[in-house]
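Student: The following comprises the amino acid sequence and a computationally predicted model.
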Amino acid sequence: MRALLSVYDKTDLDKLAKYLVENEFELISTGGTYNFLSDKGFQVTKVDSVTGSPEILDGRVKTLHPKIHGGILAKRENVSHSEDLSNNGIDYIDLVVTNLYPFYSVATDINATEDQIMENIDIGGPTLLRASAKNFQDVVVLVDPADYSLFENNWSTNKFGIKERKYLAGKAFQHVAHYDTLISEYLRGNDEFSETLTVALTKVSDLRYGENPHQKGSFYKLDSTKLPNQGFGSFVQHHGKDLSYVNLLDADAAFNLVNDYSDNAIAIIKHTNPCCLAVGNEELDVLFEKALTQGDAISAYGGIIATNKNIDMKFADKIRTLLSPINGIRMFYEIVVCSSIDQDALDHLKKKSKDLRILTVPNVDTSYNWQTMRTLRGGMLIQDSDLSIEKEFELVSVRKPTKRELEDLTIAWIVCKHVKSNAITFVKDGVLVGMGAGQPNRVGSAKISGEAAQNKAIGAAAASDALIPFPDTIEVCAEYGVTSLVHTGGSIRDAESVDIANKLNLSFFTSGVRHFSH
C-alpha cells in the first residue's frame, strides 16, 4: 500500500504517518511535507524519486505527472488500466492526504502583494484531491486533519467501507469548490451579478434548531476576500447560552439598526423589529433609560439590546439594574450586542444572568455594499444591501419644522427602514415612542404606532417607509398629535396628501427613497 502526503497544514500529520507505517503503508511526499516527516524520523520516498522528474518552476510542478496521477486514477478492476500501469512502470497509490496553500489568509492580508496572492493559488493540490476523490472506490482521500481519526479508527478493522470513502470524496470536492470560489471572487473584482454564482461559506456551529423546534438549523460564516472578518460572521460570544437561529436574526437586525446612526444609539429588538430606541449625544446609560421608559417596555422583555458604541460600566450597570417601568419587575434580555465592551463592564454584566448572551461584532465597512440573499423554492434572490441613509428631505408643506422636529424626523426615517413593511414610526425627543409594523395597509400601521405612543405622540415626528397613497394615514398620525411627517413621495395623489398636511398644520416632507423591508 502506498500513501501520498502533501500538505500545507501539518496538524497531526506525524500521528497519521505513524499509524500508516504501522499498517505497512509506504510514505511518498513532496518538499516541505517530506522535510517535516523526515525530521520526525520517518522513512519517506520523495515524489521526484517516483516520477523520475525533479520539481520545477520553483515548486509549481511537483505532483503533476503520469506516475502520480496514473497511480491514483487507475481503477483496480480494470484490466486495461492495470496493463497501462505495468507498461509504464507505474504503481498504485491507495491513499492521498493533501490540503491546500492558504490562499484565503494571504488574499485577505492587507500587506500581501498580488504576486504573493497568485503564488498561493494551489494547482497540484486540487488536482490530487479531484483525482483521488473521483476514484474513491479505490483511493481514500483525506483533506481535513479532523478526519484522520475516522480513517485510523476504521481502516485496520476493515470497517472502512464505501460509505466512508464516498463521504471523504465529497468532502474533498467541496473543499476544492470552496477554494476555487474564493479565487474566483478575488479575480472577478466587482462583478457582483455574474451569470453563474457560487458562495463560500464555512460552518460556525450547529444550532439547537431552526426558526422553530421542528426545523434543523446551522450558522455559516461568509468567507469573502473583499471584506473579511467583518459583521456577524466574526462575532465573539463572551457569555451566555448557545445562540439560536432566532437569536442570530434578531441580533443582526439590532446591530444593523444602531450602526445606521452616527450619534450614540441604543435599541431593543424583538422579532427583528425595534420596540425601543434612543439616539442622541447623551451617554448610553441615559439613552437606555429613555428608550425603555418611553418606548414599548412590554415588548422589550426578552429582547435584544444593541448599541453602536462601546459599553462602559455605567451602561452595563443600567442594563443590569433598571427595572420595568410597567410593573417594576426585573428586566430579562436575551442578548447584548455591541462592537466593544470594557472588561469591568463585561464582568459586571455577566452577573445579571448566566444565560445572558454577550456578543461583540466587528464593525462593518458601510462603504462596501454587501449583497443580501434570500432563498425561494428552487431559486435565490440577490440584491444590493439597503445602505442608503437619507438625512435631507424636501419640504412640500407650508409649515416648517422646528430644529428638534427635523432631528426627530431623521431618526424616525432611519429606524423606519428597519421595521417590517408597511411601517410607520413615531419619534419624540430622540426616542422611539410608537412603531407600527407589518400591516398590509399603511393606515393600520399608523394606528398601531399611535396606540403605542398615546400622549407621547404629541409633537412627535413620524416616518413612513414608502409613499402614503391616501390622506387617511396622515389624518391618523395627526389625530395622535404628530406635527411632522416624512414619506417617500411619488404617489399620483401626492397633492391630496399635501393639502391634508397643510390643513392639519403639519410639516410634510418627501425623501424620494423607498425602504421596504419584507
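Tutor: Received the coordinates, thanks.

Student: Could you use CA atoms for every contact and neighbour count after this?
Tutor: OK.

Student: Now do the helices in the stretch 151-300 of the chain.
Tutor: 162-188, 245-258, 284-294, 297-300 (DSSP state H, counting those that start in this stretch).

Student: In a markdown table: these, plus distance to Arg399.
Tutor: As requested, the helices of the stretch 151-300 of the chain are arranged in a markdown table below (distance: least, C-alpha to C-alpha, whole Å):
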| stretch | distance to Arg399 |
| --- | --- |
| helix 162-188 | 51 |
| helix 245-258 | 30 |
| helix 284-294 | 27 |
| helix 297-300 | 33 |
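
Student: all helices of the stretch 301-450 of the chain, in order?
Tutor: 313-321, 343-350, 403-416, 442-453.

Student: can you check the stretch 1-150 of the chain too?
Tutor: Using DSSP H, counting those that start in this stretch, the helices of the stretch 1-150 of the chain run over residues 13-22, 31-39, 47-51, 66-73, 79-87, 103-107, 114-119, 124-134, 148-155.

Student: And the longest one, what's buried?
Tutor: Residues 124-126, 128-134 are the ones in helix 124-134 that count as buried (16 or more other C-alpha atoms under 10 Å).

Student: Nearest to Ser497 among those?
Tutor: Pro126 (63.3 Å; C-alpha to C-alpha).

Student: Wait, a helix at Gln454?
Tutor: Yes: membership of Gln454 in a helix is supported by DSSP: H, G, I helix; E, B strand; the rest coil.

Student: For it, grab the count of nearby residues.
Tutor: 13 (other C-alpha atoms under 10 Å).

Student: quick one, what contacts it?
Tutor: Counting by C-alpha atoms under 8 Å, 6 or more residues apart in numbering, Gln454 touches Tyr480.

Student: What separation do you get for it and Ala297?
Tutor: Distance from Gln454 to Ala297, counting by C-alpha to C-alpha, to the nearest Å: 14 Å.

Student: returning to that earlier point: adding distance to Lys40 as columns, could you present the buried residues of helix 124-134 in a markdown table?
Tutor: A markdown table is the format used below for the buried residues of helix 124-134 (distance: C-alpha to C-alpha, whole Å):
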| residue | distance to Lys40 |
| --- | --- |
| Gly124 | 24 |
| Gly125 | 23 |
| Pro126 | 26 |
| Leu128 | 24 |
| Leu129 | 25 |
| Arg130 | 29 |
| Ala131 | 29 |
| Ser132 | 26 |
| Ala133 | 28 |
| Lys134 | 32 |
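
Student: putting a second one here so we can go through both:
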Amino acid sequence: MAVSAKNIPAPDLVPVRRALISVSDKSGIVDFARALSGKGVELVSTGGTSAALQREGLAVRDVSELTGFPEIMDGRVKTLHPLVHGGLLSIRDDAEHQDAMKQHNIQPIDLVVINLYPFEEVRFGGGDYASVVENIDIGGPAMVRASAKNHAYVAIVTDPADYARVLEALEQNNGSLPYRLRQELAAKAYARTAAYDAAISQWFAETLNVEAPEWRAFGGKLAQVMRYGENPHQQAGFYLTGEKRPGVATARQIQGKQLSYNNINDTDAAFELVSEFDPARTAAVAIIKHANPCGVAEGASIAEAYRKALACDPVSAFGGIVALNRTLEADAAEEISKIFTEVIIAPDATEEAQAIIAQKKNLRLLLTGGVADPRQAGLAAKTVAGGLLVQNRDNGVVDDLDLKVVTKRAPTEKELADLKFAFRVAKHVKSNAIVYTKDLATVGVGAGQMSRVDSARIAARKAQDAAEAAGLAEPLTKGCVVASDAFFPFADGLLSAVEAGATAVIQPGGSMRDDEVIKAADEHGIAMVVTGMRHFRH
C-alpha cells in the first residue's frame, strides 16, 4: 500500500549543524572533517572513523554516546537505532515529527558522510565466503537510504570526490546546503546502494550456481563520460563493474586521446580475441575494425605476427585497433606506427617501444598487465526494448573440445594446427562467420552476413583483393583451411570455400544435412573436423 505524502515543501537552504561520519574509505576524510569542524559543525562518528579523527585532534562525539547503546557484535550493530534514524528521517517542518523528536530526545542530523564496506573489492579480490559475507554492509546502506529519502532536510555524501563540492557550497551559502545539491547527492546515493546490492546479488547467484535468478541487477561506477555514443547524437558513459579481468576496463592508458565509445567497444573485442592465444606458447596479434577482426596471426615474435595479420586485409586495418598477447617491443612498435592506428592494447610495453609510440600523440596505448583467461566464467548482457538478455560469457576453447574427423581424409598435422587457429578466431567474428587461415594467419574473413555462403564468398573476395594489393599471382586462400562458427545448412557454403582453395574445414556440425555436406567434402578430397560447439556472435 502506498504511503500518502504530506506535501510539505522542502526548504531551499538547510543549515548544517551536525554531521554523522562513518567511512570505510578514509581518503580525504580528515581534511573534510576538519573543515566541517572549522565551520562549527558537530561531528558524530563510529568506531574506526571516530578513532582516526580523534588521532588528528578533532573533537568527535561517538555514536554510542548519542544512542546510549554500545557497539555490539563486532560492530555489526552500532547505528541501527531510533536515535540515529529518527535524526535522519524526521521532517523538520512537521509538528508531529517535532513532537516525537522532543518526546524521545532525538537530535537532528543534517549531513551524513558514508562510504560502504569494500564488498566489490573483497569479492573480486578472491576473498573466501566468510570474508565476502562479512563485507556486506548493513548499517551503512540503511543510513544512506534514510538520508537520501529525507534529502529535503539531510545531505548524504557517499563519494570522497564530492567533499570539495560540499565545502564550496557551505562556504557560498553561509553554512547551509541548497536543495538542488541535496537532490543530486541523494540521486547518487541511491545509485550507489543499487550498484552495491547488485554486486551482492550477482555474487550469491554465482556462488550458488543459480543460472537464471528471478531478479537480476547490474551496477557499475562511472569511469568516463563519453563525448558521444556510437553516433554524435547519442549520449554515453563508460561504467566499471569492479571485475578484475584484464582488458580495456582495467588497463592503464599510457598516452593518446580519450577513448571513444566505439574505441572501447572495439578494443574490448580485440583484446578478448588475442587472449585466446596463450602467450607462453606463441606471440599473437589481432587487428580489429568495427568489432570484427580484419587480420589475426601467430608468429615467433609480435612483429612477425603483426606483419602476417596486416597482410590479411591492409585496407581495413587502417584506423583499426591492434591487440597483442605479449609485451610491445620496439620492432613491433615501428611496424604498427607505419599506418594510422587508433589504439594499441598489450600486456606491457618496453620504454623504447613507448618512446616510439609517443611520436604519434593521438595513438592510444593501453597496458593491461596480462591477458584475459578465455575459460573464465562471467556474464554478458545486452538490452532489448523493455528488458535485458543475460547469458554466460562464451568461454568455450577449442583445445578443450573433442574434435571428430567425419570425412574419409583426416587433416594433416599442419592443417589441424591451422584449423584450431581458425576456430579460435571464428569465435570472435560476427555471425555468420567464415574464416580462411593459412600458416597460422587469417587470409580471409567473412563476417555478419545473412547467408553463410555470402560470408564464404566475401572472405574469398577480400583475400583476392589483398593478393592483388601485394602483387601476388593468386590469393593465399589457395591451400588454406576454413572455419565456420556454426554448421553448414547446405553444401553450398562448403563448396564456396572449396572454390576459394580450402583443403580442410572445421565446423560445429549438427545440421539436418550433415551427411550431404560431408559427402560433398569427400567428393572434393576435403578433410572435415567437427567440434560439437557453436560460436554464434550477434
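Tutor: Looks like it came in fine. The model shown is predicted, which means the values in this text are computed figures rather than measured ones.

Student: so which of the helices of the stretch 1-150 of the first structure gets nearest Met380 of the first structure?
Tutor: Of all the helices of the stretch 1-150 of the first structure, helix 103-107 comes closest under C-alpha to C-alpha, at 25.6 Å.

Student: How about residues contacting the closest one?
Tutor: Identification of contacts with helix 103-107 of the first structure by C-alpha under 8 Å, 6+ apart yields 112, 116-117, 120-122, 179, 182-183, 186, 225.

Student: Pull out the buried residues from that helix.
Tutor: 103-104, 106-107.

Student: Show me what Ile321 of the second structure lines up with in the first structure.
Tutor: By TM-score structural alignment, Ile321 of the second structure lines up with Ile304 in the first structure.

Student: what does Lys438 of the second structure give?
Tutor: Checking TM-score structural alignment: Lys438 of the second structure goes with Lys428.

Student: give me every residue that touches its match.
Tutor: Under the criterion of C-alpha under 8 Å, 6+ apart, the contact list for Lys428 of the first structure reads 405, 408, 456-457, 459-461.

Student: can we see that at 10 Å?
Tutor: The neighbours of Lys428 of the first structure, taking C-alpha atoms under 10 Å, 6 or more residues apart in numbering as the test, are 278, 294, 404-405, 407-409, 411-412, 434, 453, 456-462, 482.

Student: Now do it against Ser511 of the first structure, distance only.
Tutor: The value you get for Lys428 of the first structure to Ser511 of the first structure, if C-alpha to C-alpha is used, is 19 Å.

Student: ok, now Ser218 of the first structure?
Tutor: The gap separating Ser218 of the first structure from Ser511 of the first structure is 39 Å, by C-alpha to C-alpha.

Student: Of these two, which one has the most company?
Tutor: Shown here are Ser218 of the first structure and Ser511; by other C-alpha under 10 Å, Ser511 has more neighbours (22 against 14).

Student: Which position in the second structure pairs with the more buried one?
Tutor: Using TM-score structural alignment, Ser511 of the first structure sits opposite Thr531 in the second structure.

Student: Asp514 of the second structure - how many residues pack around it?
Tutor: 17.

Student: what do we get in the first structure for it?
Tutor: Per TM-score structural alignment, Asp514 of the second structure is aligned with Asp494.

Student: same question, Leu366 of the second structure
Tutor: Under the alignment by TM-score structural alignment, Leu366 of the second structure pairs with Leu359 in the first structure.

Student: so that match makes contact with His239?
Tutor: Yes: Leu359 of the first structure lies in contact with His239 (C-alpha atoms under 10 Å); the separation is 7.6 Å.

Student: which residues are in contact with both of these two?
Tutor: 335-336.

Student: residues contacting Ala377 of the second structure?
Tutor: 206, 392-396.

Student: Now, of those, which are buried?
Tutor: The neighbour-count criterion (16+ other C-alpha under 10 Å) marks 394, 396 among those as buried.

Student: ok, so of the contacts of Ala377 of the second structure, who is nearest Asp31 of the second structure?
Tutor: Glu206 (39.8 Å).

Student: List the contacts of that closest one.
Tutor: Counting by C-alpha under 10 Å, 6+ apart, Glu206 of the second structure touches 213, 377-379.

Student: Please apply the same query to His487 of the first structure.
Tutor: 393, 413, 424, 462-468, 508-515.

Student: Now with 6 Å, please.
Tutor: Applying C-alpha atoms under 6 Å, 6 or more residues apart in numbering to His487 of the first structure gives the contacts 463-464, 466-467, 510.

Student: Same check on Thr127 of the first structure?
Tutor: By C-alpha under 6 Å, 6+ apart, the contact list for Thr127 of the first structure is empty.

Student: ok so, going back, what separation do you get for the match of Asp514 of the second structure and Gly280 of the first structure?
Tutor: For Asp494 of the first structure, the distance to Gly280 of the first structure - C-alpha to C-alpha - is 32 Å.

Student: for Lys403 of the first structure, same thing?
Tutor: Computed with C-alpha to C-alpha, the distance linking Lys403 of the first structure and Gly280 of the first structure is 14 Å.

Student: what does Leu36 of the second structure align to in the first structure?
Tutor: Per TM-score structural alignment, Leu36 of the second structure is aligned with Leu20.

Student: Check Cys294 of the second structure too.
Tutor: The equivalent of Cys294 of the second structure in the first structure is Cys275 (alignment by TM-score structural alignment).

Student: Might one say that that match is in contact with Asp296?
Tutor: Yes: between Cys275 of the first structure and Asp296 there is a contact at 5.3 Å, judged by C-alpha atoms under 6 Å.

Student: So those two - more neighbours on which side?
Tutor: Between Cys275 of the first structure and Asp296, counting by other C-alpha under 10 Å, Cys275 is the more crowded of the two (28 against 23).

Student: about what we covered before: reformat the contacts of Glu206 of the second structure into a markdown table and put distance to Arg18 of the second structure next to each item.
Tutor: Output for those, formatted as a markdown table (distance: C-alpha to C-alpha, whole Å):
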| residue | distance to Arg18 of the second structure |
| --- | --- |
| Pro213 | 42 |
| Ala377 | 47 |
| Gly378 | 44 |
| Leu379 | 44 |
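
Student: So which of the residues you listed is the closest to Glu168 of the second structure?
Tutor: For the contacts of Glu206 of the second structure, the nearest to Glu168 of the second structure is Leu379 (41.3 Å; C-alpha to C-alpha).
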